[in-house]
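Enquirer: predicted model and sequence follow; I will ask about them next.
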Amino acid sequence: MTGNIDIGLRERKKRETRAALSRATIRLCLERGLSNVTVEEIAEAANVSVRTFRNYFSNKAEAVAAGHLERALRIADELRARPVDEPLWDSIVNAVQAQLAPGEGDGGGDGGGSPPDRRRHDALRLLLAEPALQGEVLKADVAARDELAKAIAERTGTDVAHDVYPKLVAAVVGAGSAVAVEHCLSADRPTPLGPLLREVFDRLTAGLPVP
């Protein structure tokens, strides 16, 4: 029993270190651009050694893409923590919004949160367009879908190895979230992500009726 606890603590510590390195990489790359940031600067910002960075990532692009996988892990954790009697798609929407748009409402009140920072959006769009990053993002996306499918399988009592349902739902959730984020990044004016996520999933759960 103690051994399992120790393993769990080590894995959690590794995940925290990995997430901290990814956040530091993303922050610096948004400020300066991917090619203008060094591994040494990232390690310093995360308060670890360069060797530690190399233990987790082979390059900066991989560290940036790891943020996508970490968000998927948190969404899966959030989904597992939702009330068991809550409808599945309500739980999914709440879990996604809690991680992608924390603090943003569904469009009521002040419009669902403060408008995003245009400069940050522009910097993020440029970063995601980096050729070196695109392949890493695709790999992270596959891993993210797998992790979400496991949580959906647990929630629905299905088998991720044999049933298509959890994988299908995970793929739809990933695609819907990506469309919402891309729409926000390409909008003519800053657009809060939270209300758009709600709209996307409302349309999906309604069966995508023709407007």
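Expert: All right, it came through fine.

Enquirer: from here on, contacts and neighbour counts on C-alpha atoms
Expert: Will do.

Enquirer: distance check, the most centrally placed residue in the chain against I7.
Expert: The C-alpha lying nearest the average C-alpha coordinate of the chain belongs to R71 (Cα atoms, centre = their mean; 3.1 Å). In this view, R71 and I7 are 22 Å apart by Cα to Cα, to the nearest Å.

Enquirer: now A98
Expert: From A98 over to I7 the distance is 28 Å, taken as Cα to Cα.

Enquirer: ok, structure two:
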Amino acid sequence: MAPAEEPGLRERKKRETRVALSQAAIRLCVLHGWPNVTVDRIAAEANVSVRTFRNYFSGKAEAIAASHVERMHRVADELLARPAGEPLWDALLHAVLSQFAPPEGAAPQEERWREGVRLMLAEPALAGEIVKANAAAQQELVAAVARRTGTDPERDVYPKLVAAVVAAGSATAVEHGLRAPEPVPLGAVLTEVFDRLAAGLPVP
């Protein structure tokens, strides 16, 4: 009889499956268009059964939105791993860059991919799931900011405010990058956004 998997290993495998399904859904919808992608196709792309897909997500919109929650979960983990003496907004910038910006030397996104992402994000069926994903993602960051600053997430507004600002700033940078007339490095836009936030958003 095979030994039972440890709870931590099971949770890691579940998380990896969620990520694989979410990334497959995004990739297929961006490349082939929202109407042309089915749950069956997403499951096949991730090399799992449709039943496995249904164990994790109710549909492709929820699967796509899950990537945002996962990414902000990693931002929160990265924030807690930054040096203790580092200023909060510097630590936040590094944490966000580590998950949002492509690796140095990576090829720039093709216009086809940018347009595919724009069309996907404009899909009405995705809007509600994105709202729910944003709420879940912010909770991850609230807890990390509270630990980082020694504040109480139940009593203090500060960690909630910081998490909301980080989420809005990151979303604004991504949106700006997708809609800019010419491709712009997301890392540069994120750095500008967080520099302005750290400075208190002075009028240009």
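Expert: Nice, thanks for sending it over. If you're wondering where the values come from, they're calculated on a predicted model, not measured in any experiment.

Enquirer: between A98 and I7 of structure 1, who's got more neighbours?
Expert: Remark: of A98 of structure 1 and I7, A98 carries more neighbours, 16 against 11, as counted by other Cα atoms under 10 Å.

Enquirer: so where does the more buried one fall, helix or strand?
Expert: Using DSSP states H and E, the element containing A98 of structure 1 is helix 88-100.

Enquirer: in structure 2, what range does the helix or strand that that helix is followed by match?
Expert: Once helix 88-100 of structure 1 ends, the next helix or strand along the chain (criterion: DSSP H and E) is helix 118-128. Under TM-score structural alignment, helix 118-128 of structure 1 corresponds to residues 111-121 of structure 2.

Enquirer: re earlier: the residue nearest to the centre of structure 1 -> structure 2?
Expert: Counting by TM-score structural alignment, which is the criterion used here, R71 of structure 1 corresponds to R71 in structure 2.

Enquirer: on that earlier part again, mind listing what the residue nearest to the centre of structure 1 touches?
Expert: Contact analysis of R71 of structure 1 by Cα atoms under 8 Å, 6 or more residues apart in numbering lists 99-100.

Enquirer: please report how far it lies from R120 of structure 1.
Expert: Remark: distance between R71 of structure 1 and R120 of structure 1 (Cα to Cα) = 18 Å.

Enquirer: ditto for E78 of structure 1
Expert: Here E78 of structure 1 is placed at a distance of 26 Å from R120 of structure 1 (Cα to Cα).

Enquirer: more neighbours: which of these two?
Expert: More crowded of E78 of structure 1 and R120, by other Cα under 10 Å: E78, with 18 against 14.

Enquirer: I'd say the more buried one and V93 touch.
Expert: No: here E78 of structure 1 lies out of contact with V93, judged by Cα atoms under 8 Å, at a distance of 10.5 Å.

Enquirer: buried ones in the helix or strand in which A163 of structure 2 is found, by neighbour count?
Expert: When elements are defined using DSSP H and E, A163 of structure 2 is found to belong to helix 158-179. Along helix 158-179 of structure 2, these residues count as buried under the neighbour rule (16 or more other Cα atoms under 10 Å): 158-160, 162-164, 166-167, 169-170, 173-174, 176-178.

Enquirer: just to revisit the earlier point, what's the helix holding A98 of structure 1 packed up against?
Expert: The criterion is 3 or more Cα pairs under 8 Å, 6 or more residues apart in numbering; DSSP states H and E, and the helices and strands that helix 88-100 of structure 1 contacts are helix 60-81, helix 193-205.
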